[in-house]
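Visitor: got a sequence here, can you model it:
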Amino acid sequence: MKTLPVAVQVYSVRDDAEKDFRGTMQKIKALGYEGVELAGLYGLEPAEIKAAIADAGLVALSAHVPFQELVADMDGTIAKYVEIGVQYIAIPYLMEEDRPGTPKFEDNVKLFAEIGRKCKENGIQTLYHNHDFEFMKMDDGRYALDYIYDTIPADLLQTEIDTCWVKVAGEDPAAYVKKYSGRAPVVHLKDFHKEGKPGNMYELIGTEVKKEESAGTFEFRPVGSGDQDFPSILEASVEAGAKWVVVEQDQSIGRTPMEAIQMSREYLKGLGW
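Guide: I've put the predicted structure just below:
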């Protein structure tokens, strides 16, 4: 089977990047990754970020840029990532008040399109990175995630399917990637183990949420160590015309984050990736 280049979401090793961004890029390259997806600039200037990534021999593939930052200063925020040289900017997460089912959601979809137009003007493709809350049904029966993609033209917004959250939402990740064939340039590889109906999932990604009664457990794991069927996801990514896959692990338990992303890369190498 054809393979794709493998990047890692720097959020996975965010503490390492905060302490020593340049050294962390070197370590990521040594593990066999070919690119990185940024999640913040760690107090560095865009030129410093660009140089550290290039010097490590990595591709500055993409960046998760908070929706609030993009809305507050669209031109200035995008300009930073133009300087770094990313191919993609992903809208990574919506706060509770911005999500489907809230009064803001329809206007937010219009803002996604505006961000997409501004990025396109600057030679960057905008992506939307899902969680599970976009899998709430709209009045017409569509998932909110599909509504976003149905509403905004593909040239302005493409997908970054997060395969963990698709499965958490009860859908088949491979099928969902294939559903957006031709519109799925970057696919997130994320593994997890879940039992029952845990209430701690968003606490684990650093988001404060209302305390829920937890009737189970949830744990992010290195790729190949959890509940996901990655051979089918990887095959679907190739079939869908993806350009890259990106390893992401929001939290590591029982090992360092760097050890976790090493395990993920070794697993993929074992599959011929």
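Visitor: please count neighbours and contacts with C-alpha atoms only from this point.
Guide: Fine.
Visitor: check which helix or strand covers residue 216.
Guide: Secondary structure assignment for residue 216, by DSSP states H and E: strand 215-221.
Visitor: residue 22 - nearest residue in space that isn't next to it in sequence?
Guide: Excluding the flanking residues, the one nearest residue 22 by CA to CA, 6 or more residues apart in numbering is residue 52, at 5.0 Å.
Visitor: next: residue 42.
Guide: residue 18 (5.5 Å).
Visitor: quick check, that neighbour in a helix?
Guide: Yes: counting by DSSP: H, G, I helix; E, B strand; the rest coil, one finds residue 18 located in a helix.
Visitor: so it is in contact with residue 44, correct?
Guide: No: contact criterion CA atoms under 8 Å: residue 18 and residue 44 do not qualify, at 9.6 Å.
Visitor: need the contact list for the residue nearest to residue 22.
Guide: When contacts are counted by CA atoms under 8 Å, 6 or more residues apart in numbering, residue 52 touches 21-22, 25.
Visitor: among the residues you listed, which one has the most neighbours?
Guide: Counting neighbours by other CA atoms under 10 Å, residue 25 comes out on top of those with 24 neighbours.
Visitor: spit out the contact partners of that residue.
Guide: Residues near residue 25 by CA under 8 Å, 6+ apart: 17, 52-53, 56, 58.
Visitor: any idea how far residue 144 is from residue 67?
Guide: For residue 144, the distance to residue 67 equals 17 Å [CA to CA, to the nearest Å].
Visitor: cool, and residue 107?
Guide: For residue 107 relative to residue 67 (CA to CA), the value is 13 Å.
Visitor: compare those two (neighbour count), which wins?
Guide: Neighbours per residue (other CA under 10 Å) separate residue 107 from residue 67, with residue 67 holding more: 20 against 10.
Visitor: give me the nearest residue to the more buried one, chain neighbours excluded.
Guide: residue 91 (5.8 Å).
Visitor: and if you look at residue 9?
Guide: In space, residue 9 is closest to residue 37, 4.6 Å off (CA to CA, 6+ apart).
Visitor: and the one you found, helix, strand or coil?
Guide: strand.
Visitor: burial count for it?
Guide: Residue 37 has 23 nearby residues by other CA under 10 Å.
Visitor: next: residue 72.
Guide: There are 10 residues near residue 72, going by other CA under 10 Å.
Visitor: quick check: chain neighbours aside, which residue is closest to residue 80?
Guide: Excluding the flanking residues, the one nearest residue 80 by CA to CA, 6+ apart is residue 46, at 5.8 Å.
Visitor: to compare against the first, here's another:
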Amino acid sequence: MQSNNKSLQSLKAGICGMKKIHIGLQLYSVREDCARNMPGTLEAVANMGYEGVEFAGYHGYSAEELSKILGDLGLKVAGSHVGIETLMGGELHETIEFNEALGNRYLIVPGLPEEMFQGRMGRDRQIDELYIREGKG
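Guide: Got it, this is the predicted structure:
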């Protein structure tokens, strides 16, 4: 019993000395709930003890509406899944503005459309062209 107590004390000391890790939920895992009731789902996520969320769609809510809901619940934005097309042309600026208003710093492209997989060289060329066109290259 004594050694178990010492182990627990050592574990607590180690954990207490660590930098706090914030835990968030990827909303894709509850996407059907979000589609039915985004505010209620976010409230349930907050009540479970999560500190942040990663969006996978906004279900018709504006950035301002979502930002208010998140603020009221004490949740932070950990990122957002977006389609590659939202990073091209005129949509890029809209995507940036929306996510800045939401307080989101991270955009994740979870997958690419099949037409971008014209072999590795074709895909790399298309991505390079995107960066050059948008002033990143």
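Visitor: before we move on, the earlier item: and the gap between the residue nearest to residue 80 of the first structure and residue 96 of the first structure?
Guide: Applying CA to CA to residue 46 of the first structure and residue 96 of the first structure gives a distance of 30 Å.
Visitor: out of the two, which sits in the more crowded spot?
Guide: Remark: of residue 46 of the first structure and residue 96, residue 46 carries more neighbours, 17 against 12, as counted by other CA under 10 Å.
Visitor: tell me where the second structure has helices.
Guide: Under the criterion DSSP state H, the second structure contains helices at 2-17, 31-36, 38-47, 63-73, 89-102, 119-133.
Visitor: tell me which of those sits nearest to residue 79 of the second structure.
Guide: Closest to residue 79 of the second structure of the helices of the second structure, according to CA to CA: helix 89-102, at 9.0 Å.
Visitor: by contact count, what packs against that closest one?
Guide: helix 63-73 (3 or more CA pairs under 8 Å, 6 or more residues apart in numbering; DSSP states H and E).
Visitor: the helix it packs on vs the first structure, mean deviation?
Guide: After superposition onto the first structure, helix 63-73 of the second structure lies on average 1.2 Å away from the residues it aligns with, using mean CA distance after the TM-score superposition for the first structure.
Visitor: one step back: the residue nearest to residue 42 of the first structure maps to what in the second structure?
Guide: Under the alignment by TM-score structural alignment, residue 18 of the first structure pairs with residue 35 in the second structure.
Visitor: would you confirm that its match contacts residue 59?
Guide: Yes: counting by CA under 8 Å, residue 35 of the second structure does reach residue 59; the two are 5.8 Å apart.
Visitor: which residues are in contact with each of these two?
Guide: Common neighbours of residue 35 of the second structure and residue 59 (CA under 8 Å, 6+ apart) do not exist.
Visitor: when residue 18 and residue 44 of the first structure are compared, which one has more neighbours?
Guide: Using other CA under 10 Å as the criterion, residue 18 of the first structure and residue 44 rank with residue 18 on top: 15 against 12.
Visitor: related to what we said a few turns ago, count the neighbours of the residue nearest to residue 67 of the first structure for me.
Guide: Neighbours of residue 91 of the first structure using other CA under 10 Å come to 23.
Visitor: which residues of the first structure does stretch 62-76 of the second structure align to?
Guide: Here stretch 62-76 of the second structure aligns to the first structure at residues 45-59, judged by TM-score structural alignment.
Visitor: ok now the matching stretch, how far from the chain's centre?
Guide: 20 Å (CA atoms, centre = their mean, to the nearest Å).
Visitor: and for stretch 52-61 of the second structure?
Guide: Distance, centroid of stretch 52-61 of the second structure to centroid of chain: 8 Å (CA atoms, centre = their mean).
Visitor: list the buried residues of that stretch.
Guide: Buried residues in stretch 52-61 of the second structure, counted by 16 or more other CA atoms under 10 Å: 52-57.
Visitor: now do the end-to-end distance for it.
Guide: From start residue to end residue, stretch 52-61 of the second structure stretches across 18 Å - CA to CA.
Visitor: can you check stretch 98-110 of the second structure too?
Guide: By CA to CA, the extent of stretch 98-110 of the second structure from end to end equals 19 Å.
Visitor: so which bit of the first structure is it matched to?
Guide: Using TM-score structural alignment, stretch 98-110 of the second structure pairs with 80-92 in the first structure.
Visitor: ok, residue 27 of the second structure - contacts?
Guide: Contacts of residue 27 of the second structure (CA under 8 Å, 6+ apart): 34, 53-56.
Visitor: residues contacting the aligned partner of residue 8 of the first structure in the second structure?
Guide: Alignment note (TM-score structural alignment): residue 8 of the first structure maps to residue 25 of the second structure. Contact partners of residue 25 of the second structure, counting by CA under 8 Å, 6+ apart, are 45, 50, 52-54.
Visitor: hang on, the earlier thing: could I get the helices of the second structure as JSON lines with distance to residue 80 of the second structure?
Guide: What follows is these, written out as JSON lines (distance: least, CA to CA, whole Å):
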{"stretch": "helix 2-17", "distance to residue 80 of the second structure": "29"}
{"stretch": "helix 31-36", "distance to residue 80 of the second structure": "13"}
{"stretch": "helix 38-47", "distance to residue 80 of the second structure": "15"}
{"stretch": "helix 63-73", "distance to residue 80 of the second structure": "12"}
{"stretch": "helix 89-102", "distance to residue 80 of the second structure": "8"}
{"stretch": "helix 119-133", "distance to residue 80 of the second structure": "19"}
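Visitor: pull the contacting residues for residue 66 of the second structure.
Guide: residue 102.
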